[in-house]
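# Structure of the sequence below:
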Amino acid sequence: MFKHLNKDIPASIVVFFVALPLCLGIALASGAPAFSGLIAGIIGGVVVGAISGSQLGVSGPAAGLAVIVLGAIANLGFEQFLVAVVIGGVLQILLGVLKAGVIGYYFPSSVIKGMLAGIGIIIFLKQIPHAFGYDKDYEGELQFLQADGENTFTELFNMLDYISVGAVIVTLISLAILLLWEFVLAKKSKIFTIIPGPLVAVVAGVVYYVTMQGSNLGIAEEHLVNVPVPESFDDFTSQFTFPNFSFSVITNYSVLLTGATIAIVASLETLLCVEAADKLDPQKRVTPTNRELLAQGTGNIISGLIGGLPITQVIVRSSANVQSGAKTKVSAILHGFFLLISVVTIPVLLNMIPLAVLAAILLVVGYKLAKPSLFKKMWSLGLTQFVPFIVTILGIVFTDLLIGIGLGLAVGIIVILLNSYKNSHFLHQEKVAANSKNYQLELAEEVTFLNKGAINRELQQLPNGAILEINAQKVKSIDYDVIEILDEFSVQAKERNITITFVSKKGKFENPESYKKFFEKEKKQIA
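The predicted structure is shown next:
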């Protein structure tokens, strides 16, 4: 686990800088104390990272839960909401015990790749205002429609009235450092692979803020990271909030419903991000999903007990981790410790970091997730891969993560149904004579109730007096619905003077009852 520290430590530093403003921004958007977001980030890194089987996934507070959390806190109060977080964690552990993690494997690859590209595009678009010094919206926001009535694209026009020259300069300096570090310096000397470029960009941003403070090119405080600064130890400990475990709260229907909602949404987001992180992993390791649910549940219980927000695995931090060269989960764990240590010891220094630096880092992350080469590759795979891919992207960019995934999944299911409709059988006419009425219906290995409509349509279009051979030699499994269709057609065939011959592995049968019994026997044997 510790043999890749030369890769994991630099990656953990990058993830730390990405996670810091996201934890604070998501807490702000959730109507919760800023410190609750930091607690979730720390627990997500240290606790969830240690228990999880994911080598590159990073957990913390998720923007996808912000709306749910905001409404729950307004309705229940923060202490009662924390009870719901704990309940959600318990339910996630139960889901892990019940092996519900298998759900994650039912999302098509095209949808997962669309999710990565969609997140990349939305990250890129959302960071442009921050790069120009327009920080009205919180870091980490991924929804298209915002609470103030604006959307992703209108904010790009709104920022033109609030451009900060200092922020633009910092963004350009940061991007120059990041690109120079990755494409030039890292290839010239090993030292540049040990020291992460984003760390250098952050240091340069802090130096710029300090040296330019008070000048026309300076950066105002509202464009900086804003970590709570405790004045004493008692002030620090007072930032922890504990849940109200009274009997009336635990049995409150709204609390239980909120807990169940958190468990379902957090688990779904986690499983999606697990699949996405595994796709990004250069070593293509597979995360045990049931163990991941156990880890997330444990993290949410602890986070709720000490005043933290709900936790999920999150793709923004996970992708930054992968792109920074992390090799093992040590990176995720260390980023949690860095959050803890820095918040306790150097909050004043953290509050000198311009948000424009972090915007530059995320611009690079977003671009790498949605490279043009990915679109070209998906197009080359054909429409059955490209259409779910592009629908998922559009859904994420113009709605939010879960709706976008749902739309992509729906299109993927439609593609599967269409393919199943086409591939269940093959009917062709034998050209023995000019007006031959010899037909052969060849059934596939798997024939389900989804295919009965297509098969029935083919049978009904046969001309009267046809000679039909039903070839079931490849059949391994067939639903009773299809057997019923064939049985009903055999009755019609007598009226239409159609002769039916059934061919199976055991020979030919001309008596419809024979092949009906054969199918039923085969089905029992398979079962």
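
# For the rest of this, base every contact and every neighbour count on C-alpha atoms.
OK.

# For the stretch 201-350 of the chain, which segments count as helices?
Listed in chain order, the helices of the stretch 201-350 of the chain (DSSP state H, counting those that start in this stretch) span 233-237, 247-250, 253-280, 289-305, 315-323, 330-345, 347-350.

# And the stretch 401-527 of the chain, by the same measure?
According to DSSP H, counting those that start in this stretch, the helices that the stretch 401-527 of the chain contains are 401-423, 452-460, 480-495, 512-526.

# Tell me which residues of the second one come out buried.
When neighbours are counted by 16 or more other CA atoms under 10 Å, the buried residues of helix 452-460 are found to be Lys452, Ile455, Leu459.

# Closest one to Ile396 out of those, please.
Within the buried residues of helix 452-460, proximity to Ile396 (CA to CA) peaks at Lys452, which comes in at 35.2 Å.

# Please name the nearest non-neighbouring residue to that closest one.
Using CA to CA, 6 or more residues apart in numbering and skipping the chain neighbours, the partner closest in space to Lys452 is Val482 (5.4 Å).

# And Glu269, how far from Arg457?
Using CA to CA, to the nearest Å, Glu269 is found at 41 Å from Arg457.

# To clarify, my last question referred to Phe192.
Counting by CA to CA, the gap from Phe192 to Arg457 is 66 Å.

# cool, and Asp281?
The spacing between Asp281 and Arg457, counted by CA to CA, is 46 Å.

# who wins for proximity to Gly41 among the helices of the stretch 201-350 of the chain?
Of the helices of the stretch 201-350 of the chain, nearest to Gly41 by CA to CA is helix 330-345, at 6.5 Å.

# Mind listing what's buried along the closest one?
Residues of helix 330-345 classed as buried: 330-340, 342-343 (neighbour count, 16+ other CA under 10 Å).

# what's the answer for stretch 504-512, then?
Neighbour counts over stretch 504-512 (16+ other CA under 10 Å) mark Ser504, Phe509, Pro512 as buried.

# How many residues are close by the residue lying closest to Ala266 once chain neighbours are set aside?
Nearest non-adjacent residue to Ala266, counting by CA to CA, 6+ apart: Thr312, 5.4 Å away. Per other CA atoms under 10 Å, the neighbour tally for Thr312 reads 35.

# Let me have the buried residues of helix 452-460 in CSV, extended by distance to Leu94.
What follows is those, written out as CSV (distance: CA to CA, whole Å):
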residue, distance to Leu94
Lys452, 39
Ile455, 43
Leu459, 49
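
# Before we compare anything, build this one as well:
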Amino acid sequence: MFSRIKNDLPASIVVFFVALPLCLGIALASGAPLFSGLIAGIIGGIIVGALSGSSIGVSGPAAGLAAIVLTAIGTLGGYENFLVAVVIGGCIQLLFGFLKAGIIGYYFPSSVIKGMLTGIGIIIILKQIPHFFGYDANPEGDFAFFQVDGENTFSEIFVALNSISIGATIIAIISLTILLLWSQVLSKKGKFFQIVQGPLVAVTAGIIFYIVTKGNETLSIAADHLVKVPVPDDFNSFIGQFSFPNFAIIGNPEVWVVGFTIALVASLETLLCVEATDKLDPEKRVTPTNRELLAQGTGNIVSGLIGGLPITQVIVRSSANIQSGGKSKLSAIIHGFLLLISVIIIPTILNMIPLSVLAAVLLIVGYKLAKPSTFKAMYKAGWKQFVPFIVTIVGIVFTDLLIGIGLGLAVGIVIVLLKSYQNSHFLHIEDKSNGKHRIKMALAEEVTFFNKGAILKELDRLPRDTYLELDVKKTRYLDADIVEILEDFAFKAKERNIDIKIISERGVVDNPSSFIEFFQLRPKSA
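Predicted structure coming up:
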């Protein structure tokens, strides 16, 4: 693991700068103490990072759980009561892992996962535009379409353009220029530019700009446009920022409902993120999903016990890690230690970082997830791939992550059923001979009740005086519903002067007396 530290250390610094405002913003959007977001980020990096089998995934507080947390804190009567639900959720995730429920993540189509990555990239870009111009009414980490500040994703942009902060915008443009110059030009000029990452230089420039312009009426950056890490006065006040669960309410059924909800949503988000991150991994490594659930469950138990928010693997941080050259889990672990050390030793310095600088960093992350080339490639792949891809993106942008993925999955299932309906059989019509139409119908390898309508339609359309050859040599599975259709058709066939010949692996049978008996005798078939 340490053999790749030259890649992982620079990547961990980038992930740290991406994670810091998101940890604080998600806590704010969740109605929880700001420090709780940092706790979750630290636990997600150090503990989950160490236990996980993912080489490039990064865990922390998730925006997708913000609405659940906000509601649950009010329902359960306080944050300490809510922490009990986080611990319960972690225990349930452990159970999911032991029951090997991680396989669920593999049942989502590739088009939906690619749509998820692209949709998140678009959301990141749209959400960071206001912060880029120094309009920070909505907290970082609020990725829902309808925001906590009363605006939506698009209206916020128009409001921001009427409330531009000149100083914040200037340093954001400078930072974006540094990032583009660093990645496109300087990184190819020498090892120094590969070791020292552009985001670190951009953040340093942001701190210097804040200090230099402080007091200038035009260019100074107000405190509400800066990172806001809690600053303890002494060790006791630092310890006082931790909250602990109130286990006295463990018997309350509502706590268990919230706990199960957290476990279910966090597990699903994690499994989807694992699938997406593995697709982004240049080395195409495969994460053991059951181990990931065990790691996430352990992380949520620890986070809940010391006052942290629920944890999932997060695609924003994971993609930033991959794009910055992270190669092993050491990057995630170091990012957790950086969060811990920074909130203890240098919170005052962190509070000099303009949010617009971090918005510039995230704009690059978002663009790399939602490149125009991805749309082009999916369009070329055909409508069966493109439609679920687009539906997933639109759903994520206009609702939220899980609803968008659910819509994409639903469309994907409809397309599968449609193709199954269309591909149940092959019909070949030959010339009329001996006064009868000669028609050959070959059934597919697997014919289920989904194919019922298509086959019934073809049989009903057969003209009178027909000679039907029913070829089932390649059919390995035939649903009982289809056999019943054939049985009913055999009865009607006599009235319409239709002769039936079955061609099977056992030979040829003319006008079988009972299709049900015939197919029950056939080996390897229903």
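
# what TM-score comes out when they're superposed?
For this chain pair, the superposition-based TM-score is 0.98 by TM-score structural alignment, normalised by the length of the second structure; 524 aligned residues with a CA RMSD of 1.4 Å.

# quick revisit: what's the neighbour count on the residue nearest to Lys452 of the first structure?
For Val482 of the first structure, the neighbour count with other CA under 10 Å is 20.

# returning to that earlier point: right, and the helices of the stretch 401-527 of the first structure - which one's nearest Leu76 of the first structure?
Once those are compared by CA to CA, helix 401-423 is nearest, at 24.6 Å.

# Next, the angle helix 253-280 makes with that closest one.
60 degrees (axes from the mean of the first three to the mean of the last three CA atoms, to 10 degrees).

# Buried ones in helix 401-423 of the first structure, by neighbour count?
Buried residues in helix 401-423 of the first structure, defined by neighbour count with 16+ other CA under 10 Å: 401-402, 404-412, 415, 420-421, 423.

# cool, and stretch 104-122 of the second structure?
Applying 16+ other CA under 10 Å to stretch 104-122 of the second structure flags 105, 108-122 as buried.

# and what of stretch 367-375 of the first structure?
Neighbour counts using 16+ other CA under 10 Å place Tyr367, Lys368, Leu369, Ala370, Phe375 of stretch 367-375 of the first structure among the buried residues.

# go on, stretch 174-188 of the first structure?
Result for stretch 174-188 of the first structure [16+ other CA under 10 Å]: buried residues Ser174, Leu175, Ile177, Leu178, Trp181, Leu185, Ala186.

# which residues touch the closest residue to the fourth one other than its chain neighbours?
What that stands for is Leu178 of the first structure. Leaving aside its sequence neighbours, Leu178 of the first structure sits nearest to Gly197 (CA to CA, 6+ apart; 5.4 Å). Gly197 of the first structure is in contact with Ile177, Leu178, Trp181, Glu182, counting by CA atoms under 8 Å, 6 or more residues apart in numbering.

# Reformat those as TSV; add secondary structure and distance to Ser380 of the first structure.
Output for the contacts of Gly197 of the first structure, formatted as TSV (DSSP: H, G, I helix; E, B strand; the rest coil; distance: CA to CA, whole Å):
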residue	secondary structure	distance to Ser380 of the first structure
Ile177	helix	35
Leu178	helix	31
Trp181	helix	33
Glu182	helix	29
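
# quick one, the strand or helix carrying Ile123 of the first structure and helix 253-280 angle?
Using DSSP states H and E, Ile123 of the first structure sits within helix 109-131. Relative orientation of helix 109-131 of the first structure versus helix 253-280 (the same axes, to 10 degrees): 100 degrees.

# Tell me roughly how far helix 109-131 of the first structure lies from the second structure on average.
For helix 109-131 of the first structure, the mean deviation from the second structure after alignment is 0.4 Å (mean CA distance after the TM-score superposition for the first structure).

# Would you indicate which residues of whatever helix or strand comes next after that helix are buried?
From helix 109-131 of the first structure onward toward the C-terminus, using DSSP H and E, the following helix or strand is helix 152-158. Burial within helix 152-158 of the first structure, assessed by neighbour count using 16+ other CA under 10 Å, is assigned to Thr152, Glu155, Leu156.

# Wait, Pro199 of the second structure touches Val14, no?
Yes: with contact defined as CA atoms under 8 Å, Pro199 of the second structure counts as touching Val14 (6.1 Å).

# All the helices of the stretch 1-150 of the first structure, in order from the start?
Going by DSSP H, counting those that start in this stretch, the stretch 1-150 of the first structure shows helices at 5-29, 34-43, 49-51, 66-76, 78-97, 109-131.

# Would you convert those into CSV that also reports distance to Ala167 of the first structure?
Below are the helices of the stretch 1-150 of the first structure laid out as CSV (distance: least, CA to CA, whole Å):
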stretch, distance to Ala167 of the first structure
helix 5-29, 16
helix 34-43, 23
helix 49-51, 34
helix 66-76, 27
helix 78-97, 35
helix 109-131, 6
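
# deepest of those, which one?
Sort the helices of the stretch 1-150 of the first structure by mean neighbour count, taking mean count of other CA atoms under 10 Å, and helix 34-43 sits at the top with a mean of 29.

# which part of the second structure lines up with that helix?
Residues 34-43 of the second structure are where helix 34-43 of the first structure aligns, with TM-score structural alignment as the criterion.

# Would you mind getting the average deviation of the matching stretch from the first structure?
Looks like 0.4 Å for stretch 34-43 of the second structure (mean CA distance after the TM-score superposition for the first structure).

# what separates that stretch from the chain centre, distance-wise?
Its chain's C-alpha centre and that of stretch 34-43 of the second structure lie 21 Å apart, by CA atoms, centre = their mean, to the nearest Å.
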